[in-house]
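A.B. asks: Build me a structure from this.
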Amino acid sequence: MFVGLESNKHMTDTLSVQQRSRVMAAIKNKGSIIEQRVAAILKEYGVRYRKHSDKLPGKPDFYITRLSTVLFVDSCYWHGCLVHGSQPKSNRKFWKVKLERNRARDKEMNNEYRRLGWRVIRIWEHELTSPISKRVIRAIAALSR
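C.D. replies: From the prediction side, this is the model:
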């Protein structure tokens, strides 16, 4: 079950700046829980996919070559979701620039794939509990048959 970030808005950080930096640096960018959820849904609907190609721009989370489709699973925190994302209280300038850069890079990747003739699907972390995500994946499954 997804727990929104709103519930954590007023929590005080008990870690030092250095400890928090180490914790944040250790967060995986591949094989995250949200990617595992999407992989499970793809498998549930019989969609054959590959993950994290070094040969494709931006290393999409999932790609379906047969359909020329890439699927990115965007974390609300790291991709700056305007609904659920939040900026850390410390080093605000750094995080503001970082999250803006992440969003700009996401748009660039969307444009790059479209120029290459690929479909781009982005699923936000908070959408994983939504029936819409499953409908999108069901549509992919129908196309891939």
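A.B. asks: When you work out contacts or count neighbours from here on, use the C-alpha atoms and nothing else.
C.D. replies: OK.
A.B. asks: and M109, what does it touch?
C.D. replies: 57-58 (C-alpha atoms under 8 Å, 6 or more residues apart in numbering).
A.B. asks: next up, for comparison:
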Amino acid sequence: MDHLTKEQRHKAMSRIRSKDTTIEIKLRKALWHSGYRYRKNYAALPGKPDIVLTKYKIAIFCDSEFFHGKDWYTVLLPRIRNGENPEYWEKKITRNMERDNEINRKLNYLGWTVIRFWGKDIAKNT
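C.D. replies: Model (predicted):
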């Protein structure tokens, strides 16, 4: 793993957005051009989905691979354990994955279809 100073790490982390990310914008543009109308960051639903197709009751999340634990056991967890501050990152990402599952269950219970896309999948094949 890279070895950044505390200041460099802070600067990099502070630039991570929670909404209007590159992958969200790319997916929204594709949906819009295909004729789908949507709501962004819809606070009326649990988890505040990135994109909501209210007409179809579909909640879409655009998840980054790192923060949402893609390939957790095979790739990410070994990488975290060999990096800096492994206890913090393991706890943080594990909780993110738990929260994602809780939100999925709540939305399903309310009759919504939940779709979660990985960022790289959006970037490669919108």
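A.B. asks: Contact partners for the closest residue to N110 of the first structure other than its chain neighbours?
C.D. replies: Leaving aside its sequence neighbours, N110 of the first structure sits nearest to V120 (C-alpha to C-alpha, 6 or more residues apart in numbering; 6.2 Å). Taking C-alpha under 8 Å, 6+ apart as the criterion, V120 of the first structure is in contact with 69-72, 110, 113-114.
A.B. asks: Excluding its own residues, what touches stretch 50-67 of the second structure? List them.
C.D. replies: By C-alpha under 8 Å, 6+ apart, stretch 50-67 of the second structure touches 19, 23-24, 28, 36-42, 49, 76, 93, 96, 111-120.
A.B. asks: Which residue numbers in the first structure does that stretch align to?
C.D. replies: Per TM-score structural alignment, the counterpart of stretch 50-67 of the second structure in the first structure is residues 61-78.
A.B. asks: Any idea how far apart the tips of that stretch sit?
C.D. replies: End-to-end distance of stretch 61-78 of the first structure (C-alpha to C-alpha, to the nearest Å): 14 Å.
A.B. asks: Repeat that for stretch 65-76 of the first structure.
C.D. replies: One end of stretch 65-76 of the first structure to the other measures 27 Å (C-alpha to C-alpha).
A.B. asks: what about it, distance to the chain center?
C.D. replies: On the basis of C-alpha atoms, centre = their mean, to the nearest Å, stretch 65-76 of the first structure is displaced by 9 Å from the centre of the chain it belongs to.
A.B. asks: In that stretch, which of the residues would be classed as buried?
C.D. replies: 69-76 (16 or more other C-alpha atoms under 10 Å).
A.B. asks: Now go through those residues and say which are in helices.
C.D. replies: Among those, no residue falls in helices (DSSP state H).
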